[in-house]
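Student: Based on what follows, work out the 3D shape:
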Amino acid sequence: MLEQYDRLRQRGVDVGLTIGPWTHLQTGTQGAATVMTEALDWLGEHLAGDGGRRRPSPVRITVTGAGEWRDLESWPPQTRDRVLHLQPGGGLAEDPPPSAAGPTTFAYDPADPTPAVGGQVVNPAISGRRDNRRLERRADVVTFTSAPLTEPLDVLGTPVAEIVHETDNPWADLFVRLCDVGRGGRSVNVSDGFRRLGPDDANRTVEVQLDALAHRFLAGHRLRLQVSGGAHPRWARNLGTGQPPATGTDLAPSVRTICHGVGGASRLRLPCAEG
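Tutor: Got it, this is the predicted structure:
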């Protein structure tokens, strides 16, 4: 949907965009009144020629965490990048780690693949934003968590994780997730991204684009970045052998290294609201 909006806008088409706080199926239930009203108004303006525009701005989005609608001239809005560096010991901070800092490692085993929790799947019983604490306790998931925020932080756009990644088996995947950790410690996913890797790009800095979001991290909350080797079955597990995931039968594990010092510095780029 975002790509459709962007292409139409680049062509100079008069295009509107509405993004609400709904999963796929909730768009037809919780979001029905908003979606139908705006769609009929748009058709009335462009097809019936009723001469009126009821839409206050081309783009309307919900900022989750703040629980508010926001009117914008375009998407994404003007933002500034806030860079957070992955730290040894599981930290996430604006200051770069010491250049001599050692890496973080974890193992991925396709015989016991890292499971998917929530996210963009159709089944409403398992989709959307979920408590990730049980997932984060697994040995094949590493996390990097910021200090509590002293003031609210609005992230509006597409976060990008730059992971300096090494693996002893190049047939490997990277799953990266951004979570909002509340004052009580509950870790809730707000955006994630996935990259399937191979011999040409597994041992290098891997750029992972996360899903676009409009979310306010409240004061006292923390940001958490998860890094793992997959999210099965949302994405088919990487068998570690180069065989097709659907038909391959051989399995091979991998040991991963995430650098933040020696070998390079991994970081997270967040598009944050200005002002």
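Student: For the rest of this, base every contact and every neighbour count on C-alpha atoms.
Tutor: Will do.
Student: what helix or strand does Ala107 sit in?
Tutor: In this assignment (DSSP states H and E), Ala107 forms part of strand 104-108.
Student: Please point out which parts of that strand sit buried.
Tutor: Within strand 104-108, the residues scored as buried using 16 or more other CA atoms under 10 Å are Thr104, Thr105, Phe106, Tyr108.
Student: The longest helix along the chain: how far from the chain's middle?
Tutor: Determined from DSSP state H, the single longest helix within the chain is helix 32-43. Put simply, helix 32-43 sits 28 Å off its chain's centre (CA atoms, centre = their mean, to the nearest Å).
Student: one more, for comparison:
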Amino acid sequence: MTKINKQTASMLTRDGIRLDADIYYPDTDTDLPVLLMRQPYGRAIASTVVYAHPTWYAAQGYIVVIQDVRGRGTSGGEFQLFVHEVADGIDTVNWVSQLPGSNGQVGMYGFSYQGMTQLYAASANLPALKTICPAMMAYDLYADWAYENGAFCLQANLGWAVQLAAETARLKGDAIAYQILYTASRDLPFYNPSSKFIESLNKYAPNSFYYEWLNHPEPGDYWQKFSPNLDGVDLPMLHIGGWFDPYLRGNLRLYKDMANRSKFPQHLIVGPWAHLPWGRKVGARDYGTEAVSSVDRLQVRWFDQFLKGIDSELLHQPPVYLFEMGSNQWRYFDTWLSDNQKSYCLSSTGLASVRNDSGTLIPQSESSDPLSVLSAATDVFVHDPWRPVPALGGHAAIPAGSFDRSTLDSRTDVLTYTSAPFADDLSLMGDVAVEVFCHAEQLSFDLCAVLSEVFPNEIVYNFTQGYATVSLGQETKPVRIELQPTCIKIANGNRLRLSLSAACFPAYPVNPGTGVSSAAMSLMEAQIITLTVNCGGNLISKVLLPIT
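Tutor: Predicted structure coming up:
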């Protein structure tokens, strides 16, 4: 067994800030490539919530460097969210490439913030950085992280802001603020937080990014300056995502961009995972032994290929490997499928908010004239901000994953549209969307769309969903919601269901209906919203399914 030596070392950035790192060396006289992770949670954690410990990676023949970013762990300076990661990333890659025992070849790995630090470093086109393995991160910070289709990702953003602020309070030795924030993290104050909580968060959230994000509800220059810029950058990349991860949009946006223009291999792996952990059980579902993460071994094969020149046989297989829920097996594709959407149309007797058998999904292909099989009806439901439809699983809620939502679908503020039982298995792989003709009298409203598999025993398991904020005037055309991409096999005899609601709280804030941003809203101002959805006639609402 290879002996691994660990040491702590420091470097200075161009502006004189000390950054500390743990370095894991295999006991060998051979010069080795370097694997680098830059992270803000204390380097001892080393993202072991999803990855093997650095000693394991070192034992595979690599020098492994886990660094505290500026202002975190024991590193010096002030932590400002994403602000210094390009310059510090450049300085760090250059430093680790010249470490004793390094052969000058550097690869990076890590997920979430650690995925972002890879992109920031890669944006500089550094000669020493040969490959990266970005996992569960944003390519567009606005659209992939902070907001989803114009809706603020409340639960994830507030939870993260509290975590970072609590860590800052701990590092500064402020026990009172730390206790307030720690307590709040166990019961997040989504409405009317106490003054002590606001004071503590404002004091220790880096640059109060949480409130800055709330106060920038539209894309623009504010977001552009923080989003990674990979124009002109080309590296082999292993892209890693999860079907229930909130940042899958960013993974796929980056993968599609790079696959379309890169001269280097771009591989994509997506498992049935939430943000963490990456195991076989997500929510209430068990996806079997095949779902247990193979990312560590896969990354080593990737690094062997591009840092050591070893033929690891990865390039002999299709570059897209996706876990197919339902069959609970991995499937391999030559590319991400993008032109395979087929329409299922919404039909109703007008009681889809009351009876689960009123709203139906009908394949558009069943009739050359879909109007002949679709009843022209409207479904009306009322959103009450006093009792908003709660979040349950999916990619944006905590906990994430698949749960039985049959109770939620029985609420009268949820519309359901269910297909007939399938005679054959239905395989879906790719991008999912819904187009819904709907309107409300208020200045704005939200629309949540959830797709589920309905089993013969009436258990209803969600597998993908999406969310959007709609403003007055947009309802003259269908509201289009891009759902989380998916890969699933729905077994014969089971049915498909679309559920529509006007809230998914606290994954997203309750829309007040006033046209005012949720940042400026108080609970008392939130209005009751009556929503009308059109089915059939000249206004055909539909689900666009990626059928393979």
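Student: Once they're superposed, tell me the TM-score.
Tutor: Overlay of the two chains. TM-score (TM-score structural alignment, normalised by the length of structure 1): 0.91; 270 aligned residues with a CA RMSD of 2.0 Å.
Student: ok, back up a step: which stretch of structure 2 lines up against the strand holding Ala107 of structure 1?
Tutor: Mapped onto structure 2 using TM-score structural alignment, strand 104-108 of structure 1 covers residues 379-383.
Student: just to revisit the earlier point, pick out whichever of the buried residues of strand 104-108 of structure 1 sits closest to Leu40 of structure 1.
Tutor: Tyr108 (49.6 Å; CA to CA).
Student: For that closest one, list the residues it contacts.
Tutor: By CA atoms under 8 Å, 6 or more residues apart in numbering, the contact set of Tyr108 of structure 1 is Thr114, Asp140, Ser228, Gly229, Pro253, Ser254, Val255, Arg256.
Student: quick one: which of these has the most company?
Tutor: Most neighbours among those, by other CA atoms under 10 Å: Gly229, with 29 neighbours.
Student: Would you mind finding the match for that residue in structure 2?
Tutor: Residue correspondence to structure 2 (TM-score structural alignment): Gly229 of structure 1 is matched to Ala502.
Student: just Gly16 of structure 1 next, same as before
Tutor: Aligned by TM-score structural alignment, Gly16 of structure 1 pairs with His267 of structure 2.
Student: ok, how many other residues are close to the aligned partner of Leu2 of structure 1 in structure 2?
Tutor: Counting by TM-score structural alignment, Leu2 of structure 1 corresponds to Leu252 in structure 2. Leu252 of structure 2 sits with 23 neighbouring residues when counted by other CA under 10 Å.
Student: How many neighbouring residues does Gln30 of structure 1 have?
Tutor: Counted with other CA under 10 Å, Gln30 of structure 1 comes out at 14.
Student: do Leu218 of structure 1 as well
Tutor: There are 20 residues near Leu218 of structure 1, going by other CA under 10 Å.
Student: next one: Thr8 of structure 2
Tutor: 12.
Student: Tell me how far it lies from Thr530 of structure 2.
Tutor: As judged by CA to CA, to the nearest Å, Thr8 of structure 2 and Thr530 of structure 2 stand 60 Å apart.
Student: again with Ile66 of structure 2
Tutor: According to CA to CA, Ile66 of structure 2 and Thr530 of structure 2 sit 52 Å apart.
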